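**Student:** predicted structure and sequence below. I'll ask about it afterward.
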Amino acid sequence: MAYLTRIPVGRIFGFWSRSFSSPIKNPFFSSTLSHVPSYKISTTAHYSSPSPSPPPPLSAAMNTQVFSSSSRWRPMCLYFTQGKCTQMDDPSHLEKFNHDCSKDLQVNGTDIEKKCSQNVDFLLVIDLEGKVEILEFPVLLIDAKSLSLVDFFHRVWHDTAQPFKEVMQQFEAWLSQHNLWEKEKGSRLTRAAFVTCGNWDLKTKIPQQCEVSGIKLPPYFMEWINLKDVYLNFYGREARGMMSMMKQLEIPLLGCHHLGIDDSKNIARVLQRMLVDGALMQVTAKRNPGSQKVEFLFENRIQHPSRQRR
């Protein structure tokens, strides 16, 4: 997650330029990603959040290394993440850049057996980046049963004049492709929930961007899971951000902090670890469609009184 007062935009753009094999011209394209097959969902029940339960004791799996990793980490090809890489047959390009988003999100099969049943089938990890307007929009689709990456949606752009409305149209097509949302019904997500690291992304930034772009706030952004609040109630200890959660869980950082696609993967790794430890993911915040007022559902939650944007 990136706040308005702390985004190192020059640093992000510098990393983007290194991750692309050529200068960015127009990262948008009209169709959804096709490199991962569509995942069908059999149920259409909507997600509801029960009251938070008392924090359980720390799991014995806390000190277990859950995630496997390769010997050498490589940055994602940001053309590939948007379905536009034209150098898939170039060995030097493939050696330099990663083209497998799931590579950093592997979970041991034996650890999956430790997790508890979830109220949703899929979890959508989102972590926006941008200074004044949103400049990076990454979403990872995680299967709540297998904990594996099903697919991802990713858009980056340098020019704030790029139409956010077009990004939302592409994102909605992607959601529909996975049967997570029905545009005709204009409803909330189907058997899925957004996962954020804090409230800023969906409480503050998405509504601001929709207003600037002259579009109505989509109904699927009306509720979300703030991973920091679930973390606090599950482990019984406070972690005020992604880095502190990773440090406490002894999960090494992969990639560039404040690059949205990398932060999303690291947040997903924290999510996977919590699920393996037995955490139940529950909606922590809901927006009233009429008043637009946000209700926080956990009495025990992370609060930042000095930073209202969070």
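**Tutor:** Sure, I can see it. Remember, it's a predicted structure, so these values are computed and weren't measured experimentally.
**Student:** please count neighbours and contacts with C-alpha atoms only from this point.
**Tutor:** OK.
**Student:** I'd say Arg240 and Leu227 touch.
**Tutor:** No - checked against CA atoms under 8 Å, the pair Arg240 and Leu227 is beyond contact range at 10.1 Å.
**Student:** who has more neighbours out of these two?
**Tutor:** Leu227 (29 against 16; other CA atoms under 10 Å).
**Student:** which residues touch the more buried one?
**Tutor:** 195-198, 271 (CA atoms under 8 Å, 6 or more residues apart in numbering).
**Student:** now for the residue nearest to Thr196 when sequence neighbours are not counted: which residues touch it?
**Tutor:** Nearest residue to Thr196 in three dimensions, chain neighbours excluded: Asn226, at 5.0 Å (CA to CA, 6 or more residues apart in numbering). Residues near Asn226 by CA under 8 Å, 6+ apart: 195-199, 283-285.
**Student:** hold the first one in mind and look at this next one:
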Amino acid sequence: MGSDPVSQVYEHFLLLDFEATCEEGRKIQPIQEIIEFPVIQIESSSFKECEQFHCYVRPTKRPFLTTFCTHLTGIECVDESENLSTVLEMFHKWLLHRNLIDLNGERTCPWILVTCGDWDLGTQLPSESEYKGLAIKKYFTEWINLKKAFAEALGYFPNSMSVMLRDLQIEPIGRLHSGIDDVRNMCSILKALALRGHIFSPTAKISKAISSTFPQRVSQKQLFRRKKGLW
């Protein structure tokens, strides 16, 4: 293991970990909704945090949190928060302010989103956006799954973030299933893998951005098959 992180293809990593509505022992209906939207920007030259975006999100289909959800995430109330459509607009403006995208939404430098698993950007955001008729920007369509990066670097696939922290001998920060704390722990894992000489590359993508702004019907069968968004 080196004392400095290896040089990377990307100048910035944006680590993201959604929390969503949930019920104990069953699939929430009609759809899971994002309730926490945390992102931390890391510079690849130092692997230090340079900025963060953090918003709670108000669900609109079932505008309340179950007791199980509150116990799991620590989120008690999102009544005064903005809805997902507004938070997505806020995030887009934040990217503009950070000079990470231009007015057309194109990247101005090499950066990529990083998640812990493929659920956040491969399942939750596309399915909720489709259900609500929201557009998905191009920068959400390709990402690094930190678990797959870990497997590439160490040779075996971790079942959870807790396994990665344990095996990399990293002391966990904060509360499990607090989105912002999860992202902070992901930052530590990202740096630890870079110190081991791992060069990060995209591990997943969806075929295209969703541009429709009109609600599309989602069958009950499709909803049933969507995975529950827990670790």
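**Tutor:** Right, received. Where do you want to start? These numbers come from a predicted model, not from an experiment.
**Student:** after superposing, what score do the chains get?
**Tutor:** Here the superposed chains carry a TM-score of 0.74, computed using TM-score structural alignment, normalised by the length of structure 2; 185 aligned residues with a CA RMSD of 2.2 Å.
**Student:** just to revisit the earlier point, filter the contacts of Asn226 of structure 1 down to the ones in strands?
**Tutor:** Among these, the members found in strands (DSSP state E) are 195-196, 285.
**Student:** can you list those residues in CSV and add neighbour count?
**Tutor:** Shown next, in CSV, are those (neighbours: other CA atoms under 10 Å):
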residue, neighbour count
Val195, 30
Thr196, 25
Ala285, 20
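**Student:** can I assume Asp151 of structure 1 sits in a helix?
**Tutor:** No - looking at Asp151 of structure 1 with DSSP: H, G, I helix; E, B strand; the rest coil, it is strand, so not inside a helix.
**Student:** what residue of structure 2 matches up with it?
**Tutor:** Under the alignment (TM-score structural alignment), Asp151 of structure 1 pairs with Glu51 of structure 2.
**Student:** measure that match to Lys221 of structure 2 for me?
**Tutor:** Separation of Glu51 of structure 2 from Lys221 of structure 2 (CA to CA, to the nearest Å): 40 Å.
**Student:** same deal with Arg184 of structure 2?
**Tutor:** 36 Å.
**Student:** and if you look at Gly229 of structure 2?
**Tutor:** 17 Å.
**Student:** next: His198 of structure 2.
**Tutor:** His198 of structure 2 is 40 Å from Lys221 of structure 2, by CA to CA.
**Student:** who's more crowded, the two?
**Tutor:** When neighbours are counted by other CA under 10 Å, His198 of structure 2 and Lys221 differ, and His198 comes out ahead with 20 against 8.
**Student:** which residue in structure 1 lines up with that one?
**Tutor:** If you follow His198 of structure 2 across to structure 1 using TM-score structural alignment, you land on Ala279.
**Student:** ok so that match is a helix residue?
**Tutor:** No - according to three-state DSSP, Ala279 of structure 1 belongs to no helix; its state is coil.
**Student:** circling back to that earlier point, closest to Asp159 of structure 1 among the ones in strands among the contacts of Asn226 of structure 1?
**Tutor:** Within those, proximity to Asp159 of structure 1 (CA to CA) peaks at Thr196, which comes in at 24.9 Å.
**Student:** can you pull the contacts of the closest one?
**Tutor:** Thr196 of structure 1 touches 1, 125-127, 224-227, counting by CA under 8 Å, 6+ apart.
**Student:** please redo it, this time with the cut-off set to 7 Å
**Tutor:** Shown in contact with Thr196 of structure 1 (CA atoms under 7 Å, 6 or more residues apart in numbering): 125-127, 225-227.
**Student:** which members of those are positioned in strands?
**Tutor:** Per DSSP E, the subset of the contacts of Thr196 of structure 1 in strands is 125-126, 225-226.
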